[in-house]
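Asker: Please work out how this folds:
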Amino acid sequence: MLRKFLPDQFVLLLFGTLVLAWLLPVPLNAVPLAQSISFAGIFFLFFLHGLRLPRHEVARAMMGWQLQGIMLAFTFILMPLLGLGVSTIAAQFLPAALASGLLYAAILPSTVQSAVSYATLGKGNIAASVIGSALSNLSGIFATPLLFALLLGSASGVVIGSDIVIKIITMLLLPFVLGQAVQSWLGQWAARQKKLLTICDRGVILLAVYVAFGAAVSSGSLEVISIASLALLVLFAAVFLGIAFAAAWFAGGILDLPRSDRISLLFTGAHKSIAIGAPMAALLFSPKIAGLMILPTILYHQLQLIASVPLAKRLASTQGDSD
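Answerer: Alright, predicted model coming up:
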């Protein structure tokens, strides 16, 4: 019965990581070392992304234009605008960092695995979901920091200077390019080691979340979070997710997309990637606020996994019905 509401064990792992970071936070004097280990893991994570994503899918993602353009516009234009509205209202009730974290979640790229999985379950356009989520992640390496600078930079006090740009290129783009470069030699090995590399993927993400959240606990930044504010944050994240799903579905209808394409837009457009969000937060924010900024993304990610299973099944069961 529980698995109906927690369809992916990663939800529990993320929650357990937050609890561990709360109970056993990173000591302040160990934060620099922990960040260095986390950065090394982030480099490896994006190397794996480059190694496992077939070049022909990257090429197809770069060449697609109509549906892919709609997906990108929804992810990096409409979602940030929706997030700006939600975070502005949330700022009246939540600490500033948590409200800003909702907007940070809105400017992240789509997931890859879950967007494709739920589009498949809902009988969507699988090829479009694969290419769209891949292109979203590639674009997000640059689009997310730019959107952050445009929408959040001055308000948060974080400036996207040359040091941040160098970090992003070194920690995200360079390892991805290296992974693509050695794919001819290691690609088949990576395909055979899918389960092991998935564990490595998730381990790095959990490490980044632990370091960010644990450092925030040690610095005292999380003292602004009360039970009431946490409950409100969950509510705002749930409302934002509902708005995102509704906007994606109706946008597909307004654009007169085929039903399968609407389903792909629904999941690719509304889903947000913790795999990009956690590493990117480690690069953009200081340890003092990174944990606060990433918390809304973690909650949104958990909610999207929980909500997507019944939604995808509903879409699949009503395939023959009129939209």
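Asker: hey, let's count contacts and neighbours off CA atoms from now on
Answerer: Noted.
Asker: packing partners for the helix or strand containing Ile164?
Answerer: Secondary structure assignment for Ile164, by DSSP states H and E: helix 162-168. Under the contact definition 3 or more CA pairs under 8 Å, 6 or more residues apart in numbering; DSSP states H and E, helix 162-168 sits against helix 274-284.
Asker: Can you pull out the residues in contact with the helix holding Ile164?
Answerer: 141, 280, 283-284 (CA atoms under 8 Å, 6 or more residues apart in numbering).
Asker: Out of these, grab the one that's most surrounded.
Answerer: Met280 (24 neighbours; other CA atoms under 10 Å).
Asker: one step back: so after the helix holding Ile164, what's the next helix or strand?
Answerer: helix 174-181.
Asker: Measure how buried Gln183 is and give me the count.
Answerer: 20.
Asker: right, and it touches Leu51 too?
Answerer: Yes: between Gln183 and Leu51 there is a contact under CA atoms under 8 Å: 5.3 Å.
Asker: how close does Gln92 get to Thr297?
Answerer: Remark: distance between Gln92 and Thr297 (CA to CA, to the nearest Å) = 19 Å.
Asker: cool, Leu45 as well?
Answerer: For Leu45, the distance to Thr297 - CA to CA - is 19 Å.
Asker: These two: which has the busier surroundings?
Answerer: The residue with more neighbours, out of Leu45 and Thr297, is Leu45; 28 against 25, by other CA under 10 Å.
Asker: quick one, what contacts the more buried one?
Answerer: 200-201, 204.
Asker: Grab the nearest non-local neighbour of the residue nearest to the spatial centre of the chain.
Answerer: The chain has Ser273 as the residue nearest its centroid, 1.6 Å off, counting by CA atoms, centre = their mean. In space, and not counting its chain neighbours, Ser273 is closest to Thr111: 4.4 Å by CA to CA, 6 or more residues apart in numbering.
Asker: How many residues are close by the one you found?
Answerer: 26.
Asker: Was I right to think it contacts Lys272?
Answerer: Yes: assessed by CA under 8 Å, Thr111 is found in contact with Lys272 at 5.5 Å.
Asker: want to put them side by side, so please do this one too:
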Amino acid sequence: MLRRFLPDRFTCALIVTVLLASFLPCRGSAASVFNVLTDIAIALLFFLHGAKLSREAVVAGITHWRLHLVVLASTFVLFPLLGFALRPVLQPLITPDLYLGVLFLCALPSTVQSSIAFTSMARGNIPAAICAASASSLLGIFITPLLTGLMLESHGQAGMSWGAVGSIVMQLLVPFVAGQIAQRWIGGWVTRHRAMLTFVDQGSILLVVYTAFSAAVLQGLWKEIPVPVLGGLFIVDAILLALALLITRYGSRALGFKREDEITIVFCGSKKSLASGVPMAKVLFAGHPLGTIVLPIMLFHQIQLMTCAVLARKYAARPVAWRNE
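Answerer: Prediction:
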């Protein structure tokens, strides 16, 4: 029971990275070196994701178009609407910069690995989950920068430039497409060496977090975010996740989906990707206090993992007859 609520190794690594950046921030030439290493790691990450994505799995799940539309609507429509509709409730709990980070969180695509893992654990529609989560991640390369620009403009901030969108395409989409092209030669090797992909995945995030928080700490991050504000951010993230889980669960039932499809919609439609969000934030929010932008994503990541782990076990514990209704 206790293990369900303890942070995983990656979350512990994130905490250590934030502490390291707080007490030993990189600066000067060291910061420039870390920025270059981060760009290389991000490009490698999306190349490997492109090489790993199975076309057969996409074809197997792509025919379930109603489910995919619901997942995409939850990811790119429901979350932004919640972020704006709850503004009178959410914004007083946190600082303006953190609220920008929450709006960016609302525009992010779904996760891939954890969405599929929790769907499998809960005995949902795995092929559809693979397709829905992968489509969300790929479309997010285009949709997230545009959504972020629209939300920032409505929030009174400068919108995203086409240069920022172009940077996203060059740094994320081009390596992904290159990986898809190379899949026929290296796809099997990448699949067999999943540990390497996990290392690159988590390593690139840790590099971005370290450089982002180093810069933010040098600018006085922790003087601007006291403990009560961190508590408020936890409440904000928890409210967003709880509403997303409830709406996807009961909305999928109202639309007549089977239980297996409901599970897929719940786990793919309620998540936000830390792996995509941190690299995108580095490009889209150049000149902004990046530490406060990624902090809501990091906290949401841990809350969604803990909550969905418990929810997946409850789904899996239901009788077989209930799952086949």
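Asker: what TM-score comes out when they're superposed?
Answerer: The TM-score (TM-score structural alignment, normalised by the length of structure 1) is 0.93; 323 aligned residues with a CA RMSD of 2.0 Å.
Asker: three-state assignment of Leu257 of structure 1?
Answerer: Under DSSP: H, G, I helix; E, B strand; the rest coil, the three-state class of Leu257 of structure 1 is coil.
Asker: swap that for Phe213 of structure 1, please
Answerer: Phe213 of structure 1 ends up helix, using three-state DSSP.
Asker: residues contacting it?
Answerer: 18, 21-22, 25, 290-292.
Asker: any idea how far it is from Pro25 of structure 1?
Answerer: Distance from Phe213 of structure 1 to Pro25 of structure 1, by CA to CA: 8 Å.
Asker: which residues do these two both contact?
Answerer: Joint contacts of Phe213 of structure 1 and Pro25 (CA under 8 Å, 6+ apart) do not exist.
Asker: Stretch 206-214 of structure 2: how far from the chain's middle?
Answerer: 16 Å (CA atoms, centre = their mean, to the nearest Å).
Asker: what's the matching range in structure 1 for that stretch?
Answerer: Aligned using TM-score structural alignment, stretch 206-214 of structure 2 spans residues 206-214 in structure 1.
Asker: Does anything pack onto the longest helix along structure 1? Which helices or strands?
Answerer: Counting by DSSP state H, the longest helix found in structure 1 is helix 287-317. With contacts taken as 3+ CA pairs under 8 Å, 6+ apart, helix 287-317 of structure 1 sits against helix 9-23, helix 96-106, helix 113-121, helix 194-219, helix 227-254, helix 274-284.
Asker: could you point out which element follows the third one?
Answerer: Translated: helix 113-121 of structure 1. helix 126-148.
Asker: ok, now the longest one?
Answerer: Using DSSP H and E, the next helix or strand after helix 227-254 of structure 1 towards the C-terminus is helix 259-270.
Asker: So Ile89 of structure 1 versus Arg52 of structure 1, what's the distance?
Answerer: Taking CA to CA, one finds Ile89 of structure 1 at 40 Å from Arg52 of structure 1.
Asker: Counting neighbours, go ahead and name the busier of the two.
Answerer: Arg52 (21 against 13).
Asker: Next, count neighbours for Leu108 of structure 1.
Answerer: If we define neighbours as other CA under 10 Å, then Leu108 of structure 1 has 31 of them.
Asker: Kindly report the same for the one 10 residues further on.
Answerer: Per other CA under 10 Å, the neighbour tally for Tyr118 of structure 1 reads 25.
Asker: Please list all residues in contact with it.
Answerer: 267, 308-309, 312.
Asker: Reformat the residues you listed as TSV; add neighbour count and distance to Ile227 of structure 1.
Answerer: Shown next, in TSV, are these (neighbours: other CA atoms under 10 Å; distance: CA to CA, whole Å):
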residue	neighbour count	distance to Ile227 of structure 1
Phe267	32	30
Ser308	23	26
Val309	20	28
Ala312	21	32
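Asker: is it possible to export these to CSV including distance to Gln66 of structure 1?
Answerer: Output for those, formatted as CSV (distance: CA to CA, whole Å):
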residue, distance to Gln66 of structure 1
Phe267, 17
Ser308, 25
Val309, 27
Ala312, 24
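Asker: average distance between the match of stretch 206-214 of structure 2 and structure 2?
Answerer: By mean CA distance after the TM-score superposition for structure 1, the fitted stretch 206-214 of structure 1 averages 1.4 Å away from its aligned residues in structure 2.
Asker: What lies in contact with stretch 119-133 of structure 2?
Answerer: By CA under 8 Å, 6+ apart, stretch 119-133 of structure 2 touches 57-62, 64, 67-68, 71-72, 110-112, 115-116, 259-265, 267-268, 312-316.
Asker: Try it again at 7 Å.
Answerer: Residues outside stretch 119-133 of structure 2 that contact it (CA atoms under 7 Å, 6 or more residues apart in numbering): 57-58, 60-62, 64, 68, 71, 110-112, 115-116, 260-261, 263-264, 267-268, 312-313, 315-316.
Asker: Which pair in the contacts of Tyr118 of structure 1 has the greatest spatial separation?
Answerer: Farthest-apart pair in those is Phe267 and Val309; separation 10.9 Å (CA to CA).
Asker: Report the separation between the residue lying closest to Leu135 of structure 1 once chain neighbours are set aside and Leu53 of structure 1.
Answerer: Leaving aside its chain neighbours, Leu135 of structure 1 sits nearest to Ala61 (5.4 Å; criterion: CA to CA, 6+ apart). Separation of Ala61 of structure 1 from Leu53 of structure 1 (CA to CA): 11 Å.
Asker: Compare neighbour counts for the two and give me the winner.
Answerer: Ala61 (20 against 17).
Asker: Thought Leu138 was touching that one, still the case?
Answerer: No: counting by CA atoms under 7 Å, Ala61 of structure 1 stays clear of Leu138, with 9.3 Å between them.
Asker: burial count for the closest residue to Gly140 of structure 1 other than its chain neighbours?
Answerer: The shortest distance from Gly140 of structure 1 to any non-neighbouring residue, by CA to CA, 6+ apart, is to Pro109 (5.2 Å). Neighbour count of Pro109 of structure 1, defined by other CA under 10 Å: 32.
Asker: next one: Ala178 of structure 2
Answerer: 15.
Asker: What residues does it make contact with?
Answerer: Phe47.
Asker: Please repeat the previous calculation with a cut-off of 10 Å.
Answerer: 46-48, 50-51 (CA atoms under 10 Å, 6 or more residues apart in numbering).
Asker: ditto for Arg314 of structure 1
Answerer: Arg314 of structure 1 touches 121-122, 308, counting by CA under 10 Å, 6+ apart.
Asker: do that again at 8 Å, thanks
Answerer: So Arg314 of structure 1 contacts Gly122 (CA under 8 Å, 6+ apart).
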